[in-house]
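*Asks:* Sequence first, then the predicted structure, then my questions.
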Amino acid sequence: MGVVNVTPDSFSDGGHWFDTATAIERGLDLVHAGADLVDVGGESTRPGASRVDADEELRRVVPVVRALAAEGVLVSVDTMRATVAEQAVAAGAVLVNDVSGGLADPDMIPVVADAGAPFVVMHWRGFSHDMNSRAVYDDVVAEVSSELRSRVEAAVSGGIARERLVIDPGLGFAKHPAHDLCLMAGMDALHALGRPVLIAASRKRFIGHVLRDHEGTPPPARERDAATAALSAIVALRGAWAVRVHEVRATADAVRVARAVEPACPVSENVPLVPGRLPGHL
């Protein structure tokens, strides 16, 4: 899953693809580099980010989704708003990726259910402006898994078919670097939920934390792509359904190598993995 942030303020590439034409070109470039899905978002969810209004998010997102879908690209829409999800699906998006797991907008689950679209349920404890204060856990793997299970059941109760759900542990969202690393080490607990797992680790703070220099300074976000590719290969071998990344080529190559090794390293039998296929789709 390649990322197109149609925003001026995303943490690693804000402003690079803010123009509609540039964002469309970027999406096509990601496909040529090996992306199976292109995730288009119009609202930054970095720590401390302020929300944009719905009209502005629609203005940013819908034209890009429509143009990419017209080119045959499989597009997902990254949004917490039901109105944006609804209009993006109407414009050709095939998957809704909600970092709040349906908590930010009570209309999201009914809208996705009516659309019959696959839905990414991410672990989330609150909006970006104060989410770091919510990073308090006794057992991060057990608590994230339990909270994700609750969101999965809420989505199913709201009419979304279970087979159309994907889960995401929400790396960096109300989590400190040590929490993110524990979640990556504890992926078996995520697989036990019985749904495909999306890992969105690209360029995030915990990677920078691992790569700190002798003075304790992390590299800039755009210098974390090699480490992102390495982590992508690891989680591919551990059964991830997809990885969400800013730069696709190195990660696509890393995952191809991991998939070649996979027959010698089988993943959990609980995970309904079909590489390259959307949940609930033939």
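*Replies:* Arrived safely, thanks for sending.

*Asks:* Every contact and neighbour count from this point should use C-alpha atoms.
*Replies:* OK.

*Asks:* can you map out the helices along the protein?
*Replies:* Applying DSSP state H to the chain gives helices spanning 20-32, 54-70, 82-91, 108-115, 140-157, 177-185, 187-191, 205-210, 225-237, 248-261.

*Asks:* Could you export these as TSV, including mean neighbour count?
*Replies:* Formatted as TSV, these follow (neighbours: other Cα atoms under 10 Å):
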stretch	mean neighbour count
helix 20-32	19
helix 54-70	20
helix 82-91	21
helix 108-115	20
helix 140-157	18
helix 177-185	17
helix 187-191	20
helix 205-210	19
helix 225-237	21
helix 248-261	19
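
*Asks:* Distance to Ile167 added to the ones you listed, as a markdown table?
*Replies:* Shown next, in a markdown table, are the helices of the chain (distance: least, Cα to Cα, whole Å):
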| stretch | distance to Ile167 |
| --- | --- |
| helix 20-32 | 23 |
| helix 54-70 | 22 |
| helix 82-91 | 18 |
| helix 108-115 | 14 |
| helix 140-157 | 7 |
| helix 177-185 | 13 |
| helix 187-191 | 8 |
| helix 205-210 | 20 |
| helix 225-237 | 14 |
| helix 248-261 | 19 |
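
*Asks:* right, so of those helices, which gets closest to Gly41?
*Replies:* Evaluated over those, closeness to Gly41 peaks at helix 54-70, with 6.3 Å, by Cα to Cα.

*Asks:* Second structure follows, compare the two:
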Amino acid sequence: METMIGVIGGSGVYEIDGLEDATWTEVASPFGAPSDAILVGRLDGVKMAFLPRHGRGHVHTPSSVPYRANIDALKRLGVTDVISVSACGSFREEMAPGDFVIVDQFIDRTIAREKSFFGPGLVGHVSVAHPTCPRLGAACLEAAHASDITVHDGGTYLAMEGPQFSSLAESIMYRDTWGCDVIGMTNMPEAKLAREAELCYASVAMITDYDSWHPDHGEVDIAEIIATLSGNAGKAKSLVSKLPGLLGSERAPCPHGCDRALEFAILTAPDKRDPAMVERLSAVAGRVL
């Protein structure tokens, strides 16, 4: 199989540099329109696709991002590996603004989003016990080191609904009681949907602030976030530029089974499956349907 890296760019990352034969491509999805057209090209001989999560010009809120359409569109393009790049706040003194975290766990506190491709007429259950791909996360970690980025290997990401930032009480609870490391608004249900679509998924969280728990920093300051975002965007592009060389153009089956997540996931009997649902999931679950 040929590798195709899909990069979902978060706040501050609305484009990717250096793609050869780059073309903004419109992809139709039965789940609606994706956040934007997808920039498709090659980098160092490896196929790549870039999708700005909030759209160019930042038009989508965390809650209005069409997560299902985005993942479905990437799958339809032939993407095999998804790198999520997103801004986040930190609950740890040692995880400072400007640092990156390779997230490996999530707590999902979002409440206003469609979180599955499956539904009545086609029921499926996948495991997200380990919601990110260790192989892909390790490549992101190596790319960060090669880009001289201060990076932390592993961390729990609290996904909040937003668009408001945390109250002080929430921030303290997420940090001290729940043991979270970073907080953001966009990696859920993205990671769950990627698993349902049998795509390897890695999350690169770019720290912009200390949320509101830190006694010396007070509440989140938007001006400071924007300033940090500018620096993080350049680091993120450098990290992404290293990935083709690390992942290569030829892709073996995922050793962790991300690309076989639906093997035993669909419970609806073949003769009871809704034909419209089967057609709707033709890209996401076509391998097993």
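*Replies:* That came through fine. Treat the numbers as computed from the prediction; the structure is a model and nothing was measured.

*Asks:* tm score of chain vs chain?
*Replies:* Their TM-score after superposition, calculated using TM-score structural alignment, normalised by the length of structure 1, is reported as 0.34; 168 aligned residues with a Cα RMSD of 6.3 Å.

*Asks:* and Asn97 of structure 1, which of the helices of structure 1 is closest to it?
*Replies:* With Cα to Cα, the closest approach to Asn97 of structure 1 among these belongs to helix 82-91: 8.7 Å.

*Asks:* and the closest one with helix 54-70, angle?
*Replies:* Taking axes from the mean of the first three to the mean of the last three Cα atoms, to 10 degrees, one finds that helix 82-91 of structure 1 is oriented at 20 degrees with respect to helix 54-70.

*Asks:* got the angle between helix 82-91 of structure 1 and helix 108-115?
*Replies:* 20 degrees.

*Asks:* Packing partners of helix 82-91 of structure 1?
*Replies:* On a contact count with 3 or more Cα pairs under 8 Å, 6 or more residues apart in numbering; DSSP states H and E, helix 82-91 of structure 1 meets helix 54-70, strand 75-78, strand 95-98, helix 108-115.

*Asks:* Now tell me what touches it from outside.
*Replies:* The contact list for helix 82-91 of structure 1 (Cα atoms under 8 Å, 6 or more residues apart in numbering) reads 54, 57-58, 61-62, 65-66, 69, 77, 79, 95-96, 105, 107-109, 111-112, 115, 117.

*Asks:* change it to 6 Å
*Replies:* Among residues not part of helix 82-91 of structure 1, those counted as contacts by Cα atoms under 6 Å, 6 or more residues apart in numbering are Leu58, Val62, Arg66, Asp107, Met108.

*Asks:* follow-up on the earlier one: could you dump the helices and strands packed on helix 82-91 of structure 1 into JSON lines with distance to Ala185 of structure 1 added?
*Replies:* Formatted as JSON lines, these follow (distance: least, Cα to Cα, whole Å):
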{"stretch": "helix 54-70", "distance to Ala185 of structure 1": "34"}
{"stretch": "strand 75-78", "distance to Ala185 of structure 1": "26"}
{"stretch": "strand 95-98", "distance to Ala185 of structure 1": "24"}
{"stretch": "helix 108-115", "distance to Ala185 of structure 1": "30"}
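
*Asks:* Any idea which of these gets closest to Arg249 of structure 1?
*Replies:* Arg249 of structure 1 sits nearest to strand 75-78 of all the helices and strands packed on helix 82-91 of structure 1, at 17.9 Å, using Cα to Cα.
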